[in-house]
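Enquirer: Build me a model:
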Amino acid sequence: MENIKDWFTDNQGLLLNHLISLVTALLILWLGTKLARYLANACKNILIKKSIDAAVASFVSSLIHAVVVAAVIIAALSHVGIQTATFVAILGAAGLAIGLSLQGSLSNFASGILITIFRPFKAGDFIEAGGVAGVVKEIQIFSTVLTTPDNKYVVVPNAQVTGSPITNYSRHDIRRLDLVVGVSYEADLQKTESVLRDILSKHELVLQDKDFTVGVAALADSSVNFNVRSWVNTADYWTVFYDLNKTIKMELERNDIAIPFPQMDVHLHSEKS
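Expert: From the prediction side, this is the model:
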């Protein structure tokens, strides 16, 4: 017992220094966790205010929180005299190994961040990306969810979306509708053009404040092809597309303008012996 008392008496200064270091380390941990939580929440609020997807904002804030907490733990351990160099090296090696094994997922995550920042499309847009065409239902951290016109649920990795051309059919309020109409070589071209222009001018969904185009585009093998181009509201595109095809055929037939189709003439020759 006396030996213990003597040891405490002889090492009071050392014990006091260790106690102060321990209290300081605990204080660093407490303040550090508070700081990590504050930074994570602040980052999340900033991202949400900038219209970044909530899932991405939450993930980024969690990542910031984890990084700050790890740095605080290393600082606290270092303050109490624990050598952290080896610990940091182990963490670095582990991080490198994890990064290499999850490089595909990290690429998808980075692509998801780019999508939410630059916003080439949003939920509800009809797009074609990554070889898939459909309506965007959700932009997730690692993938984008599309619903195809035949109601298929398709999950496309974000890296595949950003790694290919993105066509957003819903981005603008109006679109140009292009049709190719072929008539026979015997048809009256002036009359055909007049009929086509009359169809466009009378259609209620064709935008009349935008110039439409009707002109001979090609002298094909079996037909004279007209380009018929008009402007419509994006929401009316397919309605006008189907309706114009039907109306054009009916009006051309009513005006005795033939629509040719591929055919082959076979000539038989008889030879006298």
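Enquirer: make it CA atoms for all contacts and neighbour counts henceforth
Expert: Noted.
Enquirer: quick one: secondary structure of residue 73?
Expert: Recorded secondary structure, residue 73: helix (DSSP: H, G, I helix; E, B strand; the rest coil).
Enquirer: go on, residue 231?
Expert: Once three-state DSSP is applied, residue 231 turns out strand.
Enquirer: wait, doesn't it sit right on residue 173?
Expert: No: if you go by CA atoms under 8 Å, residue 231 and residue 173 don't touch, sitting 10.5 Å apart.
Enquirer: of those two, who's got more company?
Expert: More crowded of residue 231 and residue 173, by other CA atoms under 10 Å: residue 231, with 22 against 10.
Enquirer: quick one: secondary structure of the closest residue to the more buried one other than its chain neighbours?
Expert: Nearest non-adjacent residue to residue 231, counting by CA to CA, 6 or more residues apart in numbering: residue 176, 4.4 Å away. What three-state DSSP gives for residue 176 is strand.
Enquirer: if I pick residue 176, what's in contact with it?
Expert: For residue 176, the contacting residues are 229-232, by CA atoms under 8 Å, 6 or more residues apart in numbering.
Enquirer: Of those residues, which is the nearest to residue 260?
Expert: residue 229 (20.8 Å; CA to CA).
Enquirer: Am I right that that closest one is in contact with residue 214?
Expert: Yes: with contact defined as CA under 8 Å, residue 229 counts as touching residue 214 (6.5 Å).
Enquirer: Show the residue spans covered by the strands in this structure.
Expert: 126-129, 132-139, 143-147, 153-157, 167-168, 174-183, 213-219, 224-233 (DSSP state E).
Enquirer: Next, the second sequence, to be compared with the first:
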Amino acid sequence: MVRTLLSLALFILMTATMASAAPQKKPVDSAPIPVKSIAPQLPEAQVELDGKPLLAIKAKVLSFSPEDRAKAVSSRLAKLIKDPLFNAESLKVMDSETTTDIVAGDTILMSVTEADARAEDKPRLALAEEYAAKIRMAVVTHNKAYSMRTILFGALYSLLATLALIVALAVINHFLPKIVATIESWRGAYIRSIRIQSIEVVNEERITALIISLVRGIRVILMLGLFYLYIPLVLSFFPWTRGMATQLFEYILAPIEKVGLSFVSYLPNIFFLLVIGAVTHYAIKFIKFLFSEVEKQTITIPGFYHDWADPTFKIVRFLMIAFAAVVAFPYLPGSDSPAFKGVSVFLGVLFSLGSTSAISNIVAGVILTYMRAFKLGDRVKIADTVGDVVEKTLLVTRIRTIKNVDVTVPNAMVLGSHITNFSSSAQSYGLILHTTVTIGYDAPWRQVHELLISAALATENILELPAPFVLQTSLDDFYVSYQINAYTDKPSVMARTYSELHQNIQEKFNEAGVEIMSPHYSSLRDGNMTTVPESYLSDSYKPPPFRVSKVDAE
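Expert: The predicted structure follows:
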């Protein structure tokens, strides 16, 4: 069935093609149609007077083209109107066998031929009368424009325009100081500094100076505009410069007209951009509301920490703005021009080549955010820097040491270094502070443990629970290494806590009469004072004497 339908359709198509290609037979009784030879048409030319088109010539005469004829007629007419005795009413139309001439005295101004009549589809005499009437009217208009009365009125109008310009400039210069003084008086009352929280972005003096500069700039623009209007206006009052005035007005009116038409044609794109901007704005506000609720822990997402809310919102906002910019790009003015595309590519390449390290720092900053290696206020050690984290950005991390020195570390370096966080477990488990002392073998180890633990408990910011403990880390040749370990929940003051712990260890050991022997300290016990300070010794203490014993010879 399908093959049958396809065959039928192919047959109909071939039949229609052959029918349309077959020669059409003419009726026997039809009369032959005469074919006219069509001469090639030349472009028409305008006869001009004072730079204005007067009439059009469309046909050639012998070897003279329409342009040659128009130039010749324009030249004769220009010479004719310079004759002070010439009168427009003296123009006459004289008909002959082959041409109809427009004559002024003994001068043939123009000849109208049968070719001209055929080109205008009018009788030759009527066309000549029409041309003569146009020439008469143009000559009358020319004589009126160049008359003494017109020139005197032009001078009077120029004087009035000059007076109006002087008055306008005087008014502008008179009111400018008053406007400036009024703006100065608004400073502090109506004009105030622009602040973002406690940071002053722009102070009121700069804002006032900017407004005054803007007012003075407007004055300059107004004065230039008045001069631009004044000069063409004065030129238009005199016939010799009227063409220049029209051209000067065209210089400013043509761009304004072009900009206006472009703006009107661009209105649909503006509405589309406004829709994109509005949708993006309210979508960002909605996303911000969701993430703020997550940050407040009003909304909880399993596996998503509340301190991730703010950086995640910033990333989502950037992506939404970038997507909106991509969608809006084709609707920007000039986005299709090669120059706009070339500048865009150049800026993209420049940004790519110049921001390699910045991009690596941004990526590292994002990774550090979701690693949760540290947060603001944590006591950390990054590379050789120990201090509190005071600022986290996508580019850098700032650390303030215990000496109040702010150290700025690029995030790429932070990510590539070992990060030691002293604060992450301090509240939950407590941070263990530890220090080592070396005591000789003559001191009982249980006594040393008790002294170290009591020194730790006497130290401020050391927790009683979990209780401090002692580890004996090594048994060396001349001494034992004891390590005291104590818990604290305040890592931000660990340097002061260490210092106080060392003081208390010295106090406890001196009170108990136990010497703290350094690995590089040795003493000859016979005949030497103990290393315990005198304030801890009893009044009856005396240095031990030398002991001499006799050894029997074998």
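Enquirer: Need the TM-score from the superposition.
Expert: The TM-score (TM-score structural alignment, normalised by the length of structure 1) is 0.70; 242 aligned residues with a CA RMSD of 3.7 Å.
Enquirer: picking up where we left off before, I'd like the strands of structure 1 written out as TSV, with distance to residue 25 of structure 1 added.
Expert: TSV is the format used below for the strands of structure 1 (distance: least, CA to CA, whole Å):
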stretch	distance to residue 25 of structure 1
strand 126-129	52
strand 132-139	42
strand 143-147	41
strand 153-157	44
strand 167-168	54
strand 174-183	63
strand 213-219	77
strand 224-233	65
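Enquirer: Of those strands, give the one that comes closest to residue 103 of structure 1.
Expert: With CA to CA as the criterion, residue 103 of structure 1 lies closest to strand 153-157 of these, at 13.0 Å.
Enquirer: now that closest one: which residue numbers in structure 2?
Expert: Aligned by TM-score structural alignment, strand 153-157 of structure 1 corresponds to residues 406-410 of structure 2.
Enquirer: with structure 1 superposed, average distance for the matching stretch?
Expert: In this overlay with structure 1, the average offset of stretch 406-410 of structure 2 from its partner residues is 1.8 Å by mean CA distance after the TM-score superposition for structure 1.
Enquirer: In structure 1, which residue is most central in space?
Expert: Central residue of structure 1 (CA atoms, centre = their mean): residue 115, 5.2 Å from the mean position.
Enquirer: and that one, what does it touch?
Expert: 121, 162 are the contacts of residue 115 of structure 1 under CA under 8 Å, 6+ apart.
Enquirer: cool, residue 78 of structure 2 as well?
Expert: Residue 78 of structure 2 touches residue 49, counting by CA under 8 Å, 6+ apart.
Enquirer: ditto for residue 174 of structure 2
Expert: Per CA under 8 Å, 6+ apart, neighbours of residue 174 of structure 2: none.
Enquirer: And what about it, helix, strand or coil?
Expert: Looking at residue 174 of structure 2 with three-state DSSP, the answer is helix.
Enquirer: Looking for the alignment partner of it in structure 1.
Expert: Matched to structure 1 by TM-score structural alignment, residue 174 of structure 2 sits unpaired.
Enquirer: Quick check: residue 174 of structure 2 vs residue 219 of structure 2, distance?
Expert: Distance of residue 174 of structure 2 to residue 219 of structure 2, given as CA to CA, to the nearest Å: 11 Å.
Enquirer: Please apply the same query to residue 288 of structure 2.
Expert: Relative to residue 219 of structure 2, residue 288 of structure 2 is positioned 45 Å away (CA to CA).
Enquirer: Counting neighbours, go ahead and name the busier of those two.
Expert: Taking neighbours as other CA under 10 Å, residue 288 of structure 2 and residue 219 compare with residue 288 leading, 19 against 16.
Enquirer: Provide a list of residues in contact with the nearest residue to that one once chain neighbours are set aside.
Expert: Leaving aside its chain neighbours, residue 288 of structure 2 sits nearest to residue 313 (6.5 Å; criterion: CA to CA, 6+ apart). Taking CA under 8 Å, 6+ apart, we find residue 313 of structure 2 in contact with 287-288, 291.
Enquirer: same check, this time on residue 329 of structure 2
Expert: Here residue 329 of structure 2 is in contact with residue 335 (CA under 8 Å, 6+ apart).
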